[in-house]
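>>> okay, predicted coordinates and the sequence, questions at the end:
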Amino acid sequence: MKGLLGLIRQTTPAIAGSGHPDTFFFSTAFTEQGIDATSLVPWEARANEVGARRLPAERGSKLLQALWSKDNYMARLGSDAVPRLEKFFDFATLPANRDVIRQDEYGNFMIVLLTGSIAVDREQPWGDRLHLTEARPGDILGEMSLLDSGVRFSVCTSLAECEIAVLGAQALDEMMTTDPALAASLIALLARKLSRRLRVVSARLGDHNS
């Protein structure tokens, strides 16, 4: 958690004319860590692979606002936040039985589940899948790799046709530049939600191994 908080501080854009360059960009973080660009799976490639269809932004934004207004964490963004976020998100319809996120790959996007359900599993070395949880509307998936430029922890498979909102690294960089207060608030809330989810997953894995 301390590392994530440090990352949040790093994302503050430089003040115009200050002479201090930006210290961190999400869209270049993978290459800066020496990760081959050909290993990176951006949303555009995954969307084409799984046959995702574009969802009208008006519907996607309406669903996102309704879900996040009821979320204990994301509601802290304020009522005007989702309309400001809309231009940074892509909205799509995902067919059933598609791996939208794959374990151990490098991916620079996160998704918010708007409708439907997604299974979150951990693939075991011997080939079985350990079921971790089932994502419901309002849940966020893939934010850990977006924040820390690491490999995906689990595989996320649509159980039915789903509507999703997608935030990529380049869009997050644009948000940091054009609306830094909104970006800082979003990153802080994502870090808190991620920390809570990791604690739950760790406890479940501990129970499974005991």
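Alright, I've got the coordinates.
>>> only C-alpha atoms from now on, for both contacts and neighbour counts.
OK.
>>> flag every buried residue along the longest helix anywhere in the chain.
As assigned by DSSP state H, the longest helix anywhere in the chain is helix 180-209. Buried residues in helix 180-209, counting neighbours by 16 or more other CA atoms under 10 Å, are found at 180, 182-191, 193-194.
>>> stretch 91-110 too?
Buried, per 16+ other CA under 10 Å, within stretch 91-110: 91-96, 98-103, 105-110.
>>> which of those fall in strands?
91, 92, 93, 94, 99, 100, 101, 106, 107, 109, 110 (DSSP state E).
>>> now the residue nearest to the last one when sequence neighbours are not counted: how far from residue 181?
Translated: residue 110. Closest residue to residue 110 apart from its sequence neighbours, by CA to CA, 6 or more residues apart in numbering: residue 142 at 4.4 Å. The gap separating residue 142 from residue 181 is 22 Å, by CA to CA, to the nearest Å.
>>> where do the helices sit along this structure?
2-10, 29-32, 43-50, 57-68, 81-85, 143-148, 169-178, 180-209.
>>> and the first one, what does it pack against?
In this structure, helix 2-10 makes packing contacts with helix 180-209, judged by 3 or more CA pairs under 8 Å, 6 or more residues apart in numbering; DSSP states H and E.
>>> then this one, side by side with the first:
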Amino acid sequence: MMGIFQRLRQAPDSADALRQDAPESAFFSTAWHLGSEAPLVPWEARAVELGARHLPPHAALRRLQALWAHDRHLATLTPQALRRMGRYLGFAAVKAQRDVIRQDEYGNFMVVVLSGELVVNRSQPWGESLRLAHAGPGDLLGEMSLLDSGQRFSSCTTVVDSELAVLSAEALDDMLQNDPALAAQLIAVLARKLSMRLRAVSSRLGHHPS
């Protein structure tokens, strides 16, 4: 995995070749959004809009550790790795009926549900709103845009007051630079989770990915 990332970061057609003044660490936060005119919606802006309240990190991180210990993919992240990851996470409380993620906007953060519930909806071109999923404690949302700073596939809305852990693309860049083994392990887990998510959504929409 690290060999792949090293080759990506050194390749002549990487983000640095597209924008020579981009810092080496700005991999996930800039690499794939360079050609879009639409502005990114970072977590800092969304948190202000939501009126999100900052949570003490120690208790929130313990809750995250307890939740991920029961996930067969995320449990591969050891307690020590999760403690190191805590340096790169933000923690926030969000009121009910708030859009944490909005369909079609460009974003560069993901959230992990620590408590509460969110619904995942997609508005179809013909006007129908399709309920894709309910997300509860331990679930991840927004991983794809974290990795590519692309458009959101769906909207994620709190049903009740909820608590979230947040990882931004900038924080992932910092992790990649300062703790590359941890970053590689996390990205491998996210890739597996994304594959499962895409297959489930494709099945729900009537497609059959290969």
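Everything's here; your move. Not measured: the values here are computed from a predicted model.
>>> quick one: TM-score?
A TM-score of 0.86 describes the superposed chains when it is computed by TM-score structural alignment, normalised by the length of structure 1; 195 aligned residues with a CA RMSD of 2.3 Å.
>>> I'd say the residue nearest to residue 110 of structure 1 and residue 152 touch.
Yes. Shown here, residue 142 of structure 1 and residue 152 form a contact pair, counting by CA atoms under 8 Å, at 7.1 Å.
>>> who's in contact with residue 185 of structure 2?
residue 77 (CA atoms under 8 Å, 6 or more residues apart in numbering).
>>> next, find the distance separating it from residue 172 of structure 2.
The separation that residue 185 of structure 2 has from residue 172 of structure 2, given CA to CA, amounts to 12 Å.
>>> and what of residue 99 of structure 2?
23 Å.
>>> got JSON lines for the helices of structure 1, with distance to residue 162 of structure 1 too?
Listed next are these as JSON lines, based on distance: least, CA to CA, whole Å:
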{"stretch": "helix 2-10", "distance to residue 162 of structure 1": "30"}
{"stretch": "helix 29-32", "distance to residue 162 of structure 1": "28"}
{"stretch": "helix 43-50", "distance to residue 162 of structure 1": "12"}
{"stretch": "helix 57-68", "distance to residue 162 of structure 1": "11"}
{"stretch": "helix 81-85", "distance to residue 162 of structure 1": "20"}
{"stretch": "helix 143-148", "distance to residue 162 of structure 1": "18"}
{"stretch": "helix 169-178", "distance to residue 162 of structure 1": "22"}
{"stretch": "helix 180-209", "distance to residue 162 of structure 1": "21"}
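>>> among the ones you listed, which is nearest residue 120 of structure 1?
Among those, helix 180-209 comes nearest to residue 120 of structure 1, with 10.5 Å by CA to CA.
>>> which non-adjacent residue is nearest residue 157 of structure 2?
Residue 157 of structure 2's closest residue in space is residue 99 (CA to CA, 6+ apart), at 4.4 Å.
>>> that neighbour reaches residue 156, doesn't it?
Yes. Using CA under 8 Å, residue 99 of structure 2 is in contact with residue 156, at 5.8 Å.
>>> picking that back up, OK, contacts around the residue nearest to residue 157 of structure 2?
So residue 99 of structure 2 contacts 50, 155, 156, 157, 158 (CA under 8 Å, 6+ apart).
>>> among those residues, which one lies nearest to residue 87 of structure 2?
residue 50 (23.1 Å).
>>> circling back to that earlier point, how far away is the residue nearest to residue 110 of structure 1 from residue 158 of structure 1?
Distance from residue 142 of structure 1 to residue 158 of structure 1, by CA to CA: 14 Å.
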